[in-house]
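Undergrad: Curious how this folds, go ahead:
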Amino acid sequence: MGSKLKTNFVVQTKFEPFYVAGKIEVSRDGHRIFTSSGNSVKVFNVENGVAEKTIQTEESDQISQFLLNPVNEHLITASRNLLVREWSWTDSTCLKTWKAVHHSPISCMAFDSTGELLATGSGDATIKIWHSVLKCHTHSFRGSSGVVSVLKFHPDAKRGLLVSTSDDYLIRIWNLNPAKLAAALEGHFSAVSDIQFADDGLHLISAGRDKVLILWSLSTSSQIKTVPVFEEIERFIVLPASSAFPEFNTPEGPFNVLTGGARGVLSVWDLKNGRNLHPGSLPSESDAAVADHKRIIQLHFDRPSRRLFVVTVDQSILLYDLPNLKPSHQFSGYNDEVFDVKFVGDDRFAVVATNSPRLKLYNVTTADCKFADGHTESVLCVAVFHQSNLVVTGSKDCDIRLWRFSESKGSLKCVASASGHTSTVGALACSNSSKHPFIVSGSEDSTMKIWTVQQDKSDKRDSFSLHCIHTEVAHDKGINSVALSPDDKWIASAGGDKTAKVWKKEPFGLKGVLRGHRKAVWCVVFAPHDQIIGTSSGDGTIKLWTVSDLRCIKTFEGHDCSVMKVAFLSRGLQLLSSGSDGLLKLWDVRKNICTKTFDEHDDKVWAVEVSQDESKVLTGAGDSTFLLWKDVTEQELDEERQKQDTLIQEEQELQNLLQKNEFAKAFRLALRLDQPGRLLNIISGMLETETGQMEIKVAVRALEDFQLEQLLQYIVIWNTNSRHTYPAQCTLNCVFTSILPKRLLGLPKIKTLVESLIPYTERHASRLDQLHVSSMTYKYLSNNVKKLSELPSKPTTQLPVNGNIPYPDSASMEAEEEMV
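TA: Predicted structure coming up:
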C-alpha cells in the first residue's frame, strides 16, 4: 500500500436502477434491454451491465406503453396524455408525434411482421390500427369488454389477422380486410395473460391465470386441446419447430412451449400430448417467501441468439442460453436504498445490503447479481473476514448470519446464524487475525456483543457456529458503528448519545469516553498504522483522537450536514468522508483541509468502502445507486508529465521557428500553446514585412472554429491597450476579410466578442481622428512659418530723435500682403 496522497477519484461504474416494473423490450441483436419508468425509457447493455442511454419525454408525459419496431428498431412510446411518439433511440431523437384517438391511455401495442402496421389497445375497450409510415388511422375495432390487455398480429402479414384479449376472458380474432370480427374464442375462466401463434401459422396458443394452456385451430375457431399446468401462467414462448431440444426430449412439431408463472420456475410443455417435459423444481413450504420473489412476470425469446430473457417480480432480469435452462447472467433492476457495501474476494465482487431481506452479490466488472436468502427483514450492515472469505451480516430481524463466499461460483452460502440482540443489528466488525476469529456487533438495544467464530472441521458441509462470549450495555442510545484496531486489542463504538467509547478486548473493560461531538456519532474507525481513531457525527464534523490518552488532536469542518461515514487513506494521511447531502470529501490530515469534493449521489451516502490496495472505492446511498470509484492519481500525474514534456518540445520548436522568421508556422503553434503575448509579438513581426498581412490571412483561413474564437478573444484583450491597437486591428481586419460572415455568425461567443470590441475600437478611432486634425493643423502652421522665413529681410528703420514714427505708404503695404 503506497503512502502517496490521492488527488482524485472518478466513477468507473455506476450501478443504478434501470428496471422498476412493467414490460421490457429487447433489441434485435439481443444486446440491449429497453425498460420504462415515469417519463423515460432506459437502454441497458447486457454485455457490460451499464445503462448507456436514457430517452426522456416531457415531465408531464408519463409513458404508459412502449414498443420496438421489429424492422427498423424505432422506438414507439405512448403517454398517458394520449400522445404517441416515434424515436430513433440511437441518438434519442423524436422523429414524429401524433395524437391517439383513444379516450383513455394506451394499455398494449403490437407491430405486424412488416413493421408498417401498429395496433394499439386502450382502456376504452377499443383497438386502433395505424400505418406507422403515414401515421394515419386505418382501422378501428369495437366490441371488447373493458381494458384490452394483449394484442398479437398473425406472423404472415398477408393473412391480415389480429388477435386481442380483454377483461371478459374472450379471445377475439379480427379480420383486417374486410374490417370485422372473425371469431370470439371462449374457453378460459380467468384473465388471458398471453397469446402466441404456432410456427405453422394454423394454430393459436393461449395461457391464463386459470392455470391452463389451450391450443386453438384458426381454421375452425375451436379448441383442440386444454392442458392444465397447475400454476398461473404470466408469459410463455413457443419453441422453434425447426430447432431440436434434446435436453427436454421435445417431439418434432410446432406445439412445444416454455412457460413461466407464479411458481418462479421454467417448464417445457408438449401441448400435442399434454406432457410436462421439464417441470422444474417445485418450491417447498419453507421456500414460499423465496418463491414470491421468483415469480415470473415476463418472458422474451430472441431467436437469432437463442437467448431467453426472464423477468421476475423482484425486478430481476435473468438471461438463459437455450437449450440449457440455467442462467448465464442475472441483473438486479432496482436496489432500493443501499445501506452497506463491502468488497469481497479479489475486489471483483461486492456484497450489497439494500432495503430488502435478500443479500446481493455483485460482480462489479460485469454487473452480474446473485441473491442470498436467509434474513427475514432488511439487511443493514455487512462485515468481511478477508483472509477466509467469510461474510457477516446484521439485519432488522435482530439476527447475525455468517456466509461463505465462493469466488469460483460467485455465490454466498449461509453457514451459521445467531440470535441474541433484542433490536436491530446495525453495526458489525470482524477481527483482522484468522487464528482466533471473532465478531463485534452493535444494536439499537444499546448493547455490544462479542462472538467467537468456530468451524466444525469434522462436518463436510462447511458448518460454523457463533457463540456470544461477552455482552455490554455500551451506550445510552442505539449503537451506530463499531470498529477494531489493526491488532485486535482495542474496540471502538459510536452511539446516538453523542459519544464514542474505547474498550479493551482482553480483559474486557472500558478505557475511556470520547466526548466533543454535539450530535449523534455515526461512524468510528481506526487508522491502519497509527494509534488514531476517527469519528464522524451529525454535527457535520470529523474528529481524530489518540488511543493512548483519548485526546482530540484534530477537527475537520466542511460538511454542511451529518457526516455518515469516514475512512482512512494513504496510511492514515488522508480521510474520505460522506455526508447526508450526497457529497464525498477528500481530506489532507496534515494540512487539515478538504482537497476535493465529489458530487455524484443524490441522497445520503450510507456506505464508504476502500479496497485493500486503495485503488478502488465503493459508495452506496439512499438514491438506490452504488458507485465504483477508481483512483486516477497516477494517471493524472502521468498525463501532467506528458503535457509538460510536450510543452517543452513545442516551446523549443516555437523558438526555432522565430529564429528562422517562419512566422506563419509560429502563428499556429503559439495559438495552440495558448500564449497570447507570444502571438502578439509574432503578429507584430509579420506586419513589418511586405507580405505580413497576406500571411496572417492564410493562417487565419486554416484555423478551426474554436481556434478562430480563441484568436478573437486575444484580439479583444489586445484591443484594450492603445500600444497594441495596430496589430490587433490589423489582425481583426484579416479575420473579417478572409472569413465568411456566415461562419463568423456561427461562432458561439461571437455576439459577446463583437460587443467587447466595439467600445475600444470607437475610442481608438476617435483618437485617430483627433490625431489627424492635429497633424493637419501642424502641417498648416509649419507651411506658413516656412513661407514667412523665405521673405527678404529689410534694414532696420531708425526712429527719429523727436519721437515721430514714420508710417509706410499704402503701396508698400499692398506689396507685403501679396507676398504673404
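
Undergrad: Please count neighbours and contacts with C-alpha atoms only from this point.
TA: Fine.

Undergrad: Sort out which residues of stretch 507-525 are buried, please.
TA: Residues of stretch 507-525 classed as buried by neighbour count (16 or more other Cα atoms under 10 Å): 511-514, 517, 519-525.

Undergrad: what do you get for stretch 229-236?
TA: Neighbour-count burial for stretch 229-236, counted by 16+ other Cα under 10 Å, picks out 229, 231-236.

Undergrad: likewise stretch 655-667?
TA: For stretch 655-667, by 16+ other Cα under 10 Å, it's 657-658, 663-664, 666-667.

Undergrad: Quick one: residues in contact with that stretch.
TA: The contact list for stretch 655-667 (Cα atoms under 8 Å, 6 or more residues apart in numbering) reads 654, 679, 682-683, 685-686, 695-696, 699.

Undergrad: from those, which would you call buried?
TA: The buried subset of the contacts of stretch 655-667 - by 16+ other Cα under 10 Å - is 654, 679, 682-683, 686, 695-696, 699.

Undergrad: Kindly reformat the buried residues of stretch 655-667 as a markdown table and extend each row with secondary structure and distance to residue 120.
TA: Converted to a markdown table, those look like this (DSSP: H, G, I helix; E, B strand; the rest coil; distance: Cα to Cα, whole Å):
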| residue | secondary structure | distance to residue 120 |
| --- | --- | --- |
| 657 | helix | 70 |
| 658 | helix | 72 |
| 663 | helix | 68 |
| 664 | helix | 65 |
| 666 | helix | 65 |
| 667 | helix | 63 |
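
Undergrad: this one next, for a side-by-side:
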Amino acid sequence: MHLITASVDTRIRIFDLSSASARSGASAKPQAVLEGHVSVPRGLDVTRDGKWLVSGGRDSVVLVWDMSPKEETAAKKSGKAKGKERDATPVLVQTIPILERVEAVGILRADDDGVAGAPSGARKFQVYTAGEKGVVKVWDVKTAKILFTLGQEQEDIDEEQEELRQITHAIYVPTTSTIVSIHGDQNILFHSLSTRSLTRQLIGYNDEIVDSTYLSPYQSTSLSSPKRSDTHVALATNSSLIRVYSTSSLDARLLSGHSEIVLCLDRSANGGILVSGSKDRSARIWSPLQPKDENAASSIPEWRCVAICEGHAESIGAIAMSRKADSDTNADQDGLRFMFTGSQDRTIKMWDLSSVSLTIPSDTDKTPVIKCKSLATHIAHDKDINSLDVAPNDKLLVSGSQDRTAKVWEIDYVYSGSKTVRGEIRLVGTCKGHKRGVWSARFGRTERVLATGSADKTVKLWNLDDFTCVKTFEGHTNSVLRVDFLNAGLQVVSSGSDGLVKLWNVREEVCVATMDNHEDKVWALAVSSDERSIVSGAADSVVTFWEDCTEEQEVEKENKRTEMVLKEQDFLNYISLNDYRNAILLALAMEQPGRLLNLFRNLSSLSTPSVLHAPSITGNASVDEVLRTLAGSDLTRLLRYVRVWNANAKTSSVAQKVLHAIVKLRAAEDVMKAFTDDTLVTGPRDQDQGGSTALRELIESLIPYTERHLVRMEKLVQESYVVDHLLGEMDDGMFGLNEDDEMEVEDGDLIPLSVDVMVEA
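TA: From the prediction side, this is the model:
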C-alpha cells in the first residue's frame, strides 16, 4: 500500500505504508521523490492496476508516470544489485501541455461506455483536466489531444470574472459516468460523459438579488390547460450572469452574455422569452432551445441570446416588453412586437423586435445574434429611470423615476411587414404626489389604474382618466421597492427596504398580510401568471416562494365556524338537560368565559326547587361536584377566568362564589398540582392570556380585588343600617302612630294597621 502526496515545493512523494517505520508510527521517509513540475501540483490519480500515475499542476502541464519499472534495471546499471527486487522510482514517460492552470486531474475508467476516444479494440487511456478556463477537458493520453470539452469557454472576460468562473476541484463519478466540477463562484456543475452535456447545476451563493421574473419556456401538454405554466424563475443578481431556476427541482442554469452586472429583467406576454438590461448599456433577448423530444420539456432548457439592443449612454435600469403577442408579426404565433428600455441617461428607447427569431433548433451550436433597431428615443425624466411597465392592451407605457414622478405615455406602434415598422410614444399624463423617488410602477390588469411604490414609504393608486391619486397605502417602515397587482386588481403586493412583503386590500386600504422572511432590502418581486404564487428576492441572497393560501384559510375558517356552531348547540342542549358537567367542560374547551359566567350567574333560575333546597356552595349541588372533580388543566383555566371576572365589580360576585367553592371543595395540594403539571409554581405559559402566569401571580392578582370587594360590601352593610335608622325615625316621629291604628297581639307586639299620609296640594 502506497501513499502519494504533492507539496508546494513542486515535488511528488511516494510513501510505503506497509514498511516497518510506517507501522511503528515513527516519521517515515518517502520511498521515492518525483520531480518534474515547476509549480504546485494540484491533482493526482492512479490507474486501478497501479501501473500509471498522472499529475497536473499550475504549470499548465499533465505528467504521466510509469510506476512499473523494477529496481534491478537501475541496479544493473550501477552494479549495486543485491538480489532484492523492490519498487523503483517511477519514470516520467509523457508530458501533455494543457495551456491553462490545472486545478484537478483524474483518470477515466477504460470500461466507461460514455468515454469516447481510442478506436474500437484499442485500449483506452484517457484523463480529464479542469482549471483556469472553467471547463472540463477530456484527453487521449497516447495522442495528447483533446477528445471533447464539457462546458463553454468564456471569451473577452476580465481577470476578476475569470477567477470566479475557474474550476477549483473536479470529481469523477464512474457509477453515473459524470464529472462534477466545483467553481470559484461557489457553483457545482454535473457533466454527463455519455451525452457530453450539463445535466444539473447547483448554485451555492446567489449574491444580492436585484430582480426576478417567472418564465414559461414550454407549452403545456395538458388539454384542460393548454396555456403555458410558470415552471422556471429568472434572477438577476450582483453579477453579469443570469440565473434561471426550475421551480420544481431547483436545478439552475447560468446565462452568460453581459459583461457587467444585470440590473433588470422582464418576460414576453406568454412567458417564453426573457429580456435583460445591464450596466454594460445593452439589453439582450434570450430564447430557450426547442427540445428534441417531449420528455426533454420536463427538464430545464438551455437559453441562447438571440438579439441585442445597444444605444444607451448609461446603465439600463428598467425594461418592459409588449404584453400582447401579435400573430402577424412573426411566423410563430407568439411573435414579439416591441420593447422599452429606461436608462440612467434619462431616456426611454423603443425597440423593434419583429425580426427576432424565436425558434432555435436544439442541434444548433451557435445562434446568430441580431441587433435590434431603435424606433424612438425620448428624454423622459430629470433623473434616473427606475421602472417601466406596459399596459395589458399595449396602448400605454408608464415610467417611474427618481425625480418623484410617474409618467404615462401613449404607445403608437404600426407593423405593416418586416420592412415597414413604426413606433412612437407620446406623453399623456404625469402622476405627482410622491415626496421621494418612484422605485416601481405597475398597471392594473383589469382596471384603468396604476400603482406606484416610492422611497417615501407609501404605495399610491392612480386613476388613469385624470391621473389623480385615489388611494394611499401606508405601512412600510422604509422605501417601497416593488409593487404589483393580485386577484384581478383587488389586492396589491409590495416589497420594501424593511425586508417585508405586504399584501394590501385595495377596497379597504388596509394591509391584510405581512410576510417576513428576509433580512435586507427586497429588490425583486414577481407574480406568476395564475397569480397563485409570488417570488421575492432580497439583498440577503434569499429567494422566497410564497403561495396563495386564501382558499385554504377560508375553508379552515368555515370548518371552525361549523364546529363552533355544533358545540354551541351541544352547550345549549346540556343546559336544558341540566347536564352541568358537560356544559362546563365544553365551555372551557371552547374557551368561552362569557358562557361560563352566564351559567354560574343563572344557576338559581336554571335549577329545580329540589336542587335549590339541597345544601351547596354555588347554589347547585351538581355544579359543586363538577368543581370538586375538575381536571388540572380545566381548573387552572377556570381560575384564570375567575381572575378576570374578579377585576370587574359587575362580575365580582360570580367570581367570589366560584372561588369560594374551589377553596372549600379542593385541597390546596390539588390546586398547586394543577399548576405544577404545566411548569413549577413559578410560571406555566398561558398562551390564552398572552403571558406567563403562575399560582403565586394568580393569588397576588386575586387578593387586592377581593379585599376591595370586602371593603365595599362592609360599607354597604353599614349604609344599610343607616337606612333602617331613617325608616325607624320616619315611622315614630314624622308620621306618628295613633292608638286606633294599633292592635294588640297575643305576645304583646304592636302591628301598625294603616298609615294615613296627608299631602297638601
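
Undergrad: quick one: which of the contacts of stretch 655-667 of structure 1 is nearest to residue 540 of structure 1?
TA: Using Cα to Cα, residue 679 comes nearest to residue 540 of structure 1 of the contacts of stretch 655-667 of structure 1, at 50.0 Å.

Undergrad: Not counting residues beside it along the chain, what's closest to that closest one?
TA: Leaving out its chain neighbours, the residue that sits closest to residue 679 of structure 1 by Cα to Cα, 6 or more residues apart in numbering is residue 670, at 5.6 Å.

Undergrad: hang on, the one you found packs against residue 654?
TA: Yes. Contact criterion Cα atoms under 8 Å: residue 670 of structure 1 and residue 654 qualify, at 7.3 Å.

Undergrad: So which of the buried ones among the contacts of stretch 655-667 of structure 1 sit within helices?
TA: Among these, DSSP state H puts 654, 679, 682-683, 686, 695-696, 699 in helices.

Undergrad: before we move on, the earlier item: could you dump the buried residues of stretch 229-236 of structure 1 into JSON lines and include secondary structure and distance to residue 280 of structure 1?
TA: Below are the buried residues of stretch 229-236 of structure 1 laid out as JSON lines (three-state DSSP; distance: Cα to Cα, whole Å):
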{"residue": "229", "secondary structure": "coil", "distance to residue 280 of structure 1": "12"}
{"residue": "231", "secondary structure": "coil", "distance to residue 280 of structure 1": "12"}
{"residue": "232", "secondary structure": "coil", "distance to residue 280 of structure 1": "15"}
{"residue": "233", "secondary structure": "strand", "distance to residue 280 of structure 1": "14"}
{"residue": "234", "secondary structure": "strand", "distance to residue 280 of structure 1": "16"}
{"residue": "235", "secondary structure": "strand", "distance to residue 280 of structure 1": "16"}
{"residue": "236", "secondary structure": "strand", "distance to residue 280 of structure 1": "15"}
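
Undergrad: Looking at those residues, spot the one nearest residue 632 of structure 1.
TA: Minimum distance to residue 632 of structure 1 across the buried residues of stretch 229-236 of structure 1 is 46.8 Å, recorded for residue 235 (Cα to Cα).

Undergrad: quick one: what's aligned to the closest one in structure 2?
TA: Counting by TM-score structural alignment, residue 235 of structure 1 corresponds to residue 104 in structure 2.

Undergrad: Its match: what's it in contact with?
TA: So residue 104 of structure 2 contacts 42-44, 56-57, 129-131, 168-170 (Cα under 8 Å, 6+ apart).

Undergrad: Tell me which of those you also see in structure 1.
TA: Contacts conserved in structure 1 for the contacts of residue 104 of structure 2, using both residues aligned by TM-score structural alignment, their matches' Cα atoms under 8 Å: 42-43, 56, 129-131, 168-170.
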